[in-house]
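Asks: Structure of the sequence below:
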Amino acid sequence: MGHYMLLLKMKILFAVLSLACLQFVSCDFQGDALSSLKNLLNATSTQLTDWNPNQVNPCTWSNVICDSSNNVISLTLSSMSFTGSLSPRIGVLRTLTALTLQGSGITGKIPEEFGNLTNLINLDLENNRLSGEIPASLGNLKKLQFLFLSQNYLSGSIPNSLSTLPNLINLQLALNNLKGEIPESLFEVAKYNFTGNNLNCGINLTHLCASDSENSSSSHKPMIGIIIGVVGGVIVLLLCGLLVFIYMGSCKGNKQDVFVDVAGEVDRIITFGQLKRFLWRELQIATDSFNDKNILGQGGFGKVYKGVLADGTKIAVKRLTDFESHGGDAAFQREVEMISVAVHKNLLRLIGFCTTTTERLLVYPFMQNLSVAYRLREIKSGEPVLDWPTRKRVALGAARGLEYLHEHCNPKIIHRDVKAANVLLDEHFEAVVGDFGLAKLVDVRKTNVTTQVRGTMGHIAPEYLSTGKSSEKTDVFGYGIMLLEVVTGQRAIDFTRLEDEDDVLLLDHVKKLEREKNLDAIVDRNLNKNYDMQEVEMMIQVALLCTQALPEHRPAMSEVVRMLEGEGLAERWEEWQNVEVARRQEGERLQRIDWGEDSVYNQDAIELSGGR
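Replies: Modelled structure (predicted):
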């Protein structure tokens, strides 16, 4: 009996330990898989620096996107210049929907384990140095729509299993060492390209090596290019004639009613990736013909409208105006270019676009809780005010988004209009930095001087306003002002403060109250004293460090993130106070010299103050 009880206890203990192990594994297996990928890719010391193997949750890592349950759903490592190979452990990321690794110099084989990524919609391994055969296990990816394997060294035949993929709409296998038969059903895919291989397709065979919509100039059959060129030229002439006819007709009637979707020059300049191209009519219906009642906001390049697509998806549509004469087309291209380098959970995601002869439109997910500015100052009766824990989360989320733009994008991106109105809130009140319409891609080899200052008064750094020179430190200044907005609930510039003999600028107003140690007067009254004064003090200190007059004195956004997380603030604040005290003492000394008893300025002052 004793042996039986001992055996039973051991079984129970083993079960408990097994459950504990399973729970532990479920927490950190994603981070382990990504860390394994980083190691096998031979990432350098300057690549993926925030991929911390000791951090259980990888959802804050650069180039990684997670859903609301902290499941990794997207991984993008493009043009990274790795020298290593792919890790089979990526196969455990069953929630992954997009894996984009193009142009990164990756060697070795495509792991069979990639066939376990059953939720994958987009697999892009194009323009690497991959070798070996295409794994037959990719036929398990029944949700796959986009498969890009072109410009590698893949060999062998195309596995028949790819012909069983029911949702495949774009298959790119060009410029490899593939040979043999192409499964017949793959010629029915909407877009395909098999050129530059040794496969059973070509001009003299049953099927061409590329679909009609593909550019087959890479094929070794130059006659195809000639044929396409001739046909394309005729089509272009016909299109030009058609557009002239439409334009002439539109001059006689109402120009606003004529919109023609065209391929446009933009499509040939920008690689749109997985962005959806919307029809004009589709967005017109979604926004009720761009009804004013659906306007969410308005900026320098146009208005933003709320819309609902036919499937019920809520969207926000930015309709650019005067793009030809006032930089709107450049703004359109800039925002689309951002997508290729800026993918982060705290940055607004572009989901589609629309171009016509007269229009440029950008389509974003609708942020149901609108902006931080709205929640601070413009909420309707009955809507909740942002509580203090949410404000802290907003501050940290926005900081992480800007840190990603500055330190993890290549080239880095300067937002140039950081303010509470441009920080949006998703359904969970998580901060999402939006509106890249004023953003600027920065090439570190070139000057940072811009000829036209962009931004919002009260948020613009002094050196940017006076010299036109922008840098990531101008964003840090704007972020500091945004922090003050979050704490106080007030605007960056408010002339009503003059009535109370206060400073018009929020920054000066807060500095004055901080010197007087009157922090309670700083905090938003709508919080009804439901906040932690120590945390308020911390956020004000971070804001004041970010808004120092000299840009070189301001912290980098990575430092801001660490300070908000409780690391290094005390030291930076002590340094700042010493500088501020010395600066004020010097100012007072100069004032005493200028206005002393023997000063001519003092005599003038007395004379002017006397009766006349």
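Asks: make it CA atoms for all contacts and neighbour counts henceforth
Replies: Noted.
Asks: Tell me how far Asn193 lies from Phe148.
Replies: 10 Å (CA to CA, to the nearest Å).
Asks: neighbour-wise, which of the two wins?
Replies: Asn193 (26 against 20; other CA atoms under 10 Å).
Asks: ok, that one touching Gln172?
Replies: Yes - using CA atoms under 8 Å, Asn193 is in contact with Gln172, at 5.0 Å.
Asks: which residues are in contact with stretch 474-485?
Replies: 395, 399, 414-420, 458-461, 464, 490-492, 506-507, 510, 539-540, 542-548, 551, 554-557 (CA atoms under 8 Å, 6 or more residues apart in numbering).
Asks: buried sites along the longest helix belonging to the chain?
Replies: In terms of residue count, the longest helix belonging to the chain (DSSP state H) is helix 2-40. By neighbour count with 16 or more other CA atoms under 10 Å, helix 2-40 contains the buried residues Asp28, Phe29, Gln30, Gly31, Asp32, Ala33, Leu34, Ser35, Ser36, Leu37, Lys38, Leu40.
Asks: Now render the residues you listed as CSV, adding distance to Asp311.
Replies: Below are those laid out as CSV (distance: CA to CA, whole Å):
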residue, distance to Asp311
Asp28, 36
Phe29, 35
Gln30, 32
Gly31, 35
Asp32, 37
Ala33, 35
Leu34, 34
Ser35, 38
Ser36, 39
Leu37, 37
Lys38, 39
Leu40, 42
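Asks: I'd like the structure of this one too, to check against the first:
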Amino acid sequence: MMKSVKLVLVAIILDCLHYLALSDYQGDALFALRTSLRVPNNQLRDWNQNQVNPCTWSNVICDNSNNVASVTLSSMNFSGTLSPRIGVLRTLSTLTLKGNGITGEIPEELGNLSSLTSLDLENNRLVGKIPPSLGNLKKLQFLTLSQNNFSGTIPDSLTTLSSLISIQLDSNNLSGQIPVHLFQIPKYNFTGNNLNCGKTLPHSCESSSNDSGSSKKPKIGIIVGIVGGLIVLISGGLLFFLCKGRHKGYKREVFVDVAGEVDRRIAFGQLKRYSWRELQLATDNFSEKNVLGQGGFGKVYRGVLADGTKVAVKRLTDFESPGGDAAFQREVEMISVAVHRNLLRLIGFCTTPTERLLVYPFMQNLSVAYRLRAVLDWVTRKRVALGAARGLEYLHEHCNPKIIHRDVKAANVLLDEDFEAVVGDFGLAKLVDVRKTNVTTQVRGTMGHIAPEYLSTGKSSERTDVFGYGIMLLELVTGQRAIDFSRLEEEDDVLLLDHVKKLEREKRLDAIVDRNLNKNYNIQEVETMIQVALLCTQASPEDRPAMSEVVRMLEGEGLAERWEEWQHVEVTRRQEYERLQRRFDWGEDSVYNQEAIELSGGR
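Replies: Here you go, the predicted model:
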């Protein structure tokens, strides 16, 4: 028994050291980039070489495993050059440095960024040849090198990038022949260069924005497409007329567009299937300036539909393979029937061979996490806590089959025009896993919010959501993040949960509350919310309350009994923990915080 315990402890420590090593090399690479770019005016001050985790740095986004996934540094007046050290960031999917004054050449090492899907270096002062090593970026979808001073020929290696959707090389000093395969990419622009377009393709240097995802067709193909489209349209119209005659009063609408450039669009009640072109136009071609946020499931873009409706478009980045439209559609329909005032309503969706998108109404007050950075008054925080609890209760106990969120946090609770809490992103874990054949799926969520049993086993339940909700309550009360390495300067508690537990034991409730509230809160209500949060974040999932119980406790029913029971369990747990410390000769000043290791372990 003793030997097995030691082995487990060693494994945990090794995992923690692996995490620190991972953060170290990523941080070093990003710091080298900052140094080479000659960052002015004290920008990127939090890119500190002594701070281990780059995931807390501005303009850096990490995935659920704390790997750097996105670096966006647009229009920040940088000069200098690109450090080749950035080539070690093998998990980087998005690199955006457009609108600066960066000079020098593109390092060959950028070809090592094997996860890169988008590279945007537009409007800089880069020179030299486009490195052939970019042909190694097999996942690359968007390559934008416009408005620089690149010279030489376009490397043939770029023709091997089968995932490429857009290539923008306009306004450079490129010369030579354009590789013919690049004309098959849906969107391209080679104008403003000294390029040879070729005799067989006299207009190919002109920019293309082919929304259907296929290359330009000969005229005979266009004629056949139009004729075929008319036949489909007429047949669809007759079918619609017959169905309408048989089912008077039935509100299920069917729209069939001409096949070809426009996707088929179907509306199931209020759920619509949008074409790729509609959403492309609504978001200004998914412009980075319209990004509202990014998480484990993809980016969210602000958009305006043709009729003026403001929407939020989530572009999913984690589905396995082309196809599976029917399975994806079934899951979308399942989510769309979960209708509750505290749940984000799904408007529609879009699928193409390479894309999955979801369309939601735009929430003008954005997320709770965003609002906590400014000031959110105590009354609103109480209403958010209760509203989010009711939304999760509906998902767990009133949906058939029940829906588990798997990433409950302040960033995923949105605020409508009346500052009413609206839980978003529910069901997405199910959506992106819909075509996987094995039962076990990867752990999804945000570190600091993930329940310990989910980390260790990969199995989620409604009680993993309860844990995440408890952490969100602590975010509401404290205004702090679930993981904050800056606390290392004053104490050992990096995790917000450990920090609050310590202050609660010391009966220092005032020290827990967000200072931005300036003591404008009810201390009894604060105590209630903290107690509910700690009940929700118990280590054993069986001990956590169901969301219906959480709602009742927030409304003032049944909290006292549960809290008294929790205190007894917590005292016993602390005593056992201290006994283990003495047994293994770990003092109070040990460098390892056992609870922190458990919660940030297995990835």
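Asks: From Val317 of structure 1, how far out is the aligned residue in structure 1 for Lys501 of structure 2?
Replies: Matched to structure 1 by TM-score structural alignment, Lys501 of structure 2 sits across from Lys511. In this view, Lys511 of structure 1 and Val317 of structure 1 are 39 Å apart by CA to CA.
Asks: The longest helix of structure 1 packs against which elements?
Replies: Helices and strands touching helix 2-40 of structure 1, by 3 or more CA pairs under 8 Å, 6 or more residues apart in numbering; DSSP states H and E: there are none.
Asks: which is the next helix or strand following that helix?
Replies: Downstream of helix 2-40 of structure 1, the first helix or strand assigned by DSSP states H and E is strand 64-66.
Asks: and Ser131 of structure 1, how many neighbours does it have?
Replies: 18.
Asks: quick one: the helices in the stretch 351-500 of structure 1?
Replies: 372-373, 388-407, 462-467, 472-488 (DSSP state H, counting those that start in this stretch).
Asks: on contacts alone, who are the packing partners of the shortest one?
Replies: To tie it back to what came earlier, the one meant is helix 372-373 of structure 1. The elements that helix 372-373 of structure 1 packs onto, with contact taken as 3+ CA pairs under 8 Å, 6+ apart, are strand 423-425.
Asks: Show me what counts as buried in the strand it packs on.
Replies: Val423, Leu424, Leu425.
Asks: TSV please, covering these and showing distance to Trp576 of structure 1.
Replies: Shown next, in TSV, are those (distance: CA to CA, whole Å):
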residue	distance to Trp576 of structure 1
Val423	28
Leu424	31
Leu425	32
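Asks: so stretch 343-354 of structure 1 corresponds to what in structure 2?
Replies: The aligned range for stretch 343-354 of structure 1 is 339-350, by TM-score structural alignment.
Asks: Could you list the buried residues of that stretch?
Replies: Applying 16+ other CA under 10 Å to stretch 339-350 of structure 2 flags Asn342, Leu343, Leu344, Arg345, Leu346, Ile347, Gly348, Phe349, Cys350 as buried.
Asks: what about the helices of the stretch 351-500 of structure 1, which gets the closest to Glu335 of structure 1?
Replies: Among the helices of the stretch 351-500 of structure 1, the nearest to Glu335 of structure 1 by CA to CA is helix 388-407 (13.2 Å).
Asks: Count the neighbours of Asp585 of structure 2 for me.
Replies: Counted with other CA under 10 Å, Asp585 of structure 2 comes out at 10.
Asks: actually Trp276 of structure 2, sorry about that
Replies: Residues near Trp276 of structure 2, counting by other CA under 10 Å: 22.
Asks: where's it relative to Ser321 of structure 2, distance?
Replies: Distance of Trp276 of structure 2 to Ser321 of structure 2, given as CA to CA: 18 Å.
Asks: Cheers, nothing more for now.
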